[in-house]
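[1] I need the structure of the sequence given here:
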Amino acid sequence: MRILVTGGAGKVATSLRTRLAATGRVLRLFDVVRPAGIEGAGAEEVVLGSLTDPDAVAAACRGVDAIVHLGGQSKEADAGEVLRANALGTYHLLEAARREGVTRIVLASSSHAAGFHVRDDDTYPDGLPAGVPPRPDSLYGWSKAAVESLAGLYADRFGLDVICVRIGLWFATPPQNRGLATWLSLDDGARLVEACLSAPSPGFRIVWGVSRNTRRWWSLAEGEAIGYHPKDDAEVYAAERIAEFGEPDFEHDPELTRVGAWWCDWPLAQRMG
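    Alright, predicted model coming up:
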């Protein structure tokens, strides 16, 4: 099985590479720069190019069985940049996948596509559903909402199986107090990607990229429906985080009760700085 990983030189892809390694599996890494530490014996391949170049994307998709799409703009930027890198880049990828007959795609969306949704335990006692309508908190989040919409189009029109992951904080350890609720561990991130790759005929889905955190208030039901069963809990870091940042209030603090946290408040110029 050959899996194309876009953004192959990035931090998330780097953490996934060893975790996705398996007998009979080849990872094709696509990025504008060469990833470090390429494995030998054909376990990894490199294709250099940009998501904004449709010919390069088409070449990267040739002969692959599935795609894990991590590439694009990962931070706030002006509208032209986030739409070019994320929306247009994803269009090039989905179109190339369709033409090449690649039907299984995992797309990195973001919690910021739903940033203005708030914690509501009365309405959602099992956690905020992953498929709540987009409420982006930034131009970056808007571009990720566009990616989700485009993925739905390709699933409905062309029958692709596309799972969009609204990623929380995908780090080795949970950053800040917010991470006590929204952390996605490196191992759980790999478990989630594996579930997305192996779920039978998922069609179009949206799932949260989050671990089984004690203070989590996002739903795990959508992930569990495709076989994602996270094992890690940010609570093991709670004492350390509270000592550094103070006791968090996940019921009233708007930085902790909104999906997008402070992204909902920052002036655009500050977010872009």
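
[2] rest of the way, CA atoms for contacts and neighbours
    Will do.

[3] Helix, strand, or coil at the residue nearest the centre of the chain?
    Using CA atoms, centre = their mean, the residue of the chain that lies closest to the mean C-alpha position is Ala108, 3.0 Å off. Reducing the assignment at Ala108 to three states with DSSP: H, G, I helix; E, B strand; the rest coil gives strand.

[4] check contacts around it.
    For Ala108, the contact set (CA atoms under 8 Å, 6 or more residues apart in numbering) comprises Val68, His69, Leu70, Cys164, Val165, Arg166, Ile167.

[5] What strand or helix carries the residue lying closest to Ala36 once chain neighbours are set aside?
    Spatial nearest neighbour of Ala36, chain neighbours left out: Ala9 (7.0 Å); criterion: CA to CA, 6 or more residues apart in numbering. Per DSSP states H and E, Ala9 falls between elements, in no helix or strand.

[6] ok so, going back, so which of the contacts of Ala108 is the most crowded?
    When these are compared by neighbour count (other CA atoms under 10 Å), Cys164 ends up highest, at 27 neighbours.

[7] Val118 - how many residues pack around it?
    Summarising burial for Val118: neighbours were counted as other CA under 10 Å, giving 16.

[8] Next up, the contacts around it.
    Residues touching Val118, when contacts are defined by CA under 8 Å, 6+ apart, comprise Thr257, Arg258, Val259.

[9] Apply 6 Å and report the result again.
    Thr257, Arg258 (CA atoms under 6 Å, 6 or more residues apart in numbering).

[10] That one and Ala43, how far apart?
    Computed with CA to CA, to the nearest Å, the distance linking Val118 and Ala43 is 43 Å.

[11] same question, Val207
    29 Å.

[12] More neighbours: these two, which one.
    When neighbours are counted by other CA under 10 Å, Val207 comes out ahead of the other of Val207 and Ala43, with 26 against 17.

[13] now that one, what's its secondary structure?
    Three-state assignment for Val207 (three-state DSSP): strand.

[14] Can you show me the helices along the chain?
    Per DSSP state H, the chain has helices spanning 11-20, 54-61, 79-82, 89-100, 139-158, 179-182, 186-198, 221-224, 238-245, 254-257, 268-272. These are given in chain order.

[15] here's the other one to compare against:
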Amino acid sequence: MTARILITGAAGRVGTFLRARLASPDRVLRLLDIAEQPPAADGERVELVRASVTDPAAMEEACAGVDAVIHLGGHSGERPWAQILEVNIDGTHTVLEAARRQGVRRVVLAGSNHAVGFYEKSSGEAGDYLFPQPDTYYGVSKAAMEALGSLYASRYGMDVLTVRIGSCFEKPKDVRMLSTWLSPDDAARLFEVCLSAPSPGFRVVWGVSDNTRRWFSLDEARALGYEPKDDAEVHAAEVIAAAGEPNPLAEEYLGGAWCGPNLDTAVREAGR
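    Just a heads-up that it's a prediction; the model follows:
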């Protein structure tokens, strides 16, 4: 039987990584974004949808006939509160509600390490269900995403999994990412098990590779069946030579420089 998977934010970096890696002959990927997307490649089974996660009617239509949703859509960095509220928080609610109305039983949410960015690294390994300590409005939106996912799992019996993504890039870009890196291939492995694990209910898992320097638990992800194969350490010499030593804030808090004054959005918006 052919499975149909809706991916929101499909034109973004992580969505682009997953599009190439989640494709299979028995799967159709319905790819939704506000941006234009490349047409289907030879042998690729995709349906392209141009719409916003903030549009309830469009999202309900996009959820029709799908087996699962991977929700990546939203702002991927810090923004003013009004933008975060509209797109990241209200948008996540719109996606979950559209999935519920269309009878979609599984939603995988792209969370972030910034939901717990003010966790002090000296406290030890960051557990899978570490209580939220967001470092930015963006981080608040990811904590809200987890709360909404929990609500929809508990009240409606949906399977909702939140992946607290570390840093998903082709290669780690700085010394901090030697700990937080999620390789594109490992991202696909993790999202695959989130799609296929039997009756997971509500889960929060860390989205990182098996990095030598990682700060995060992989227990819950491995319990789902995730077997990471990559380690940022293979890039360590190159990264350290290019980027030098990390900002001291990156050593104090899990969120690194996101905990610093340059991302104090409330003060910047108020001017005081």
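
[16] rewinding a little: what do we get in structure 2 for the residue nearest to the centre of structure 1?
    Ala108 of structure 1 maps onto Ala110 in structure 2, with residues paired by TM-score structural alignment.

[17] One more: Ser15 of structure 1?
    Across the alignment, which pairs residues by TM-score structural alignment, Ser15 of structure 1 is matched by Phe17 of structure 2.

[18] and if you look at Lys75 of structure 1?
    Counting by TM-score structural alignment, which is the criterion used here, Lys75 of structure 1 corresponds to Gly77 in structure 2.

[19] What count of nearby residues applies to that match?
    Here the count is done by other CA under 10 Å, and Gly77 of structure 2 has 12 residues near it.

[20] about what we covered before: point out the most buried one among the helices of structure 1.
    helix 179-182 (a mean of 26; mean count of other CA atoms under 10 Å).

[21] in structure 2, what residues pair with that helix?
    Counterpart in structure 2 of helix 179-182 of structure 1, with TM-score structural alignment as the criterion, is residues 177-180.

[22] Distance check, the residue of structure 1 positioned farthest from its centre against Asn177 of structure 1.
    The outermost residue of structure 1, judged against the average C-alpha position, is Ala243 (29.4 Å), by CA atoms, centre = their mean. Note on Ala243 of structure 1: its distance to Asn177 of structure 1, by CA to CA, is 10 Å.

[23] Just tell me what Gly260 of structure 2 corresponds to in structure 1.
    Using TM-score structural alignment, the partner of Gly260 of structure 2 in structure 1 is Asp265.

[24] surely the residue nearest to Ala36 of structure 1 meets Val32?
    No - taking CA atoms under 6 Å as the contact criterion, Ala9 of structure 1 and Val32 are not neighbours in contact, 8.2 Å apart.

[25] More neighbours: which of these two?
    Ala9 (21 against 15).

[26] For the alignment partner in structure 1 of Asp67 of structure 2, which residues are in contact?
    When the structures are aligned by TM-score structural alignment, the residue of structure 1 matched to Asp67 of structure 2 is Asp65. Contacts for Asp65 of structure 1 were tallied using CA under 6 Å, 6+ apart; they are Arg2, Ile3, Val102.

[27] who wins for neighbours among those residues?
    Neighbours here mean other CA under 10 Å. Within the contacts of Asp65 of structure 1, the largest count is held by Ile3, at 23 neighbours.

[28] What distance do you get for Ala143 of structure 2 to Gly149 of structure 2?
    Computed as CA to CA, the Ala143 of structure 2 to Gly149 of structure 2 distance reads 10 Å.

[29] hang on, I meant Gln133 of structure 2
    When CA to CA is applied, the distance between Gln133 of structure 2 and Gly149 of structure 2 equals 18 Å.

[30] Next: Val234 of structure 2.
    Val234 of structure 2 sits 35 Å away from Gly149 of structure 2 when distances are taken as CA to CA.

[31] and what of Pro56 of structure 2?
    Shown here: Pro56 of structure 2 relative to Gly149 of structure 2, a distance of 17 Å by CA to CA.

[32] And for Leu130 of structure 2?
    With CA to CA as the criterion, Leu130 of structure 2 and Gly149 of structure 2 are 16 Å apart.

[33] got it, and Asp159 of structure 2?
    Remark: distance between Asp159 of structure 2 and Gly149 of structure 2 (CA to CA) = 9 Å.

[34] cool, Gly9 of structure 2 as well?
    Distance check for Gly9 of structure 2 against Gly149 of structure 2: by CA to CA, it reads 18 Å.

[35] Find the nearest non-adjacent residue to the aligned partner of Ala58 of structure 2 in structure 1, please.
    Ala58 of structure 2 maps onto Ala56 in structure 1, with residues paired by TM-score structural alignment. The shortest distance from Ala56 of structure 1 to any non-neighbouring residue, by CA to CA, 6+ apart, is to Gly49 (5.5 Å).

[36] Then Leu22 of structure 2?
    According to CA to CA, 6+ apart, the nearest residue to Leu22 of structure 2 is Ala188 (6.5 Å).
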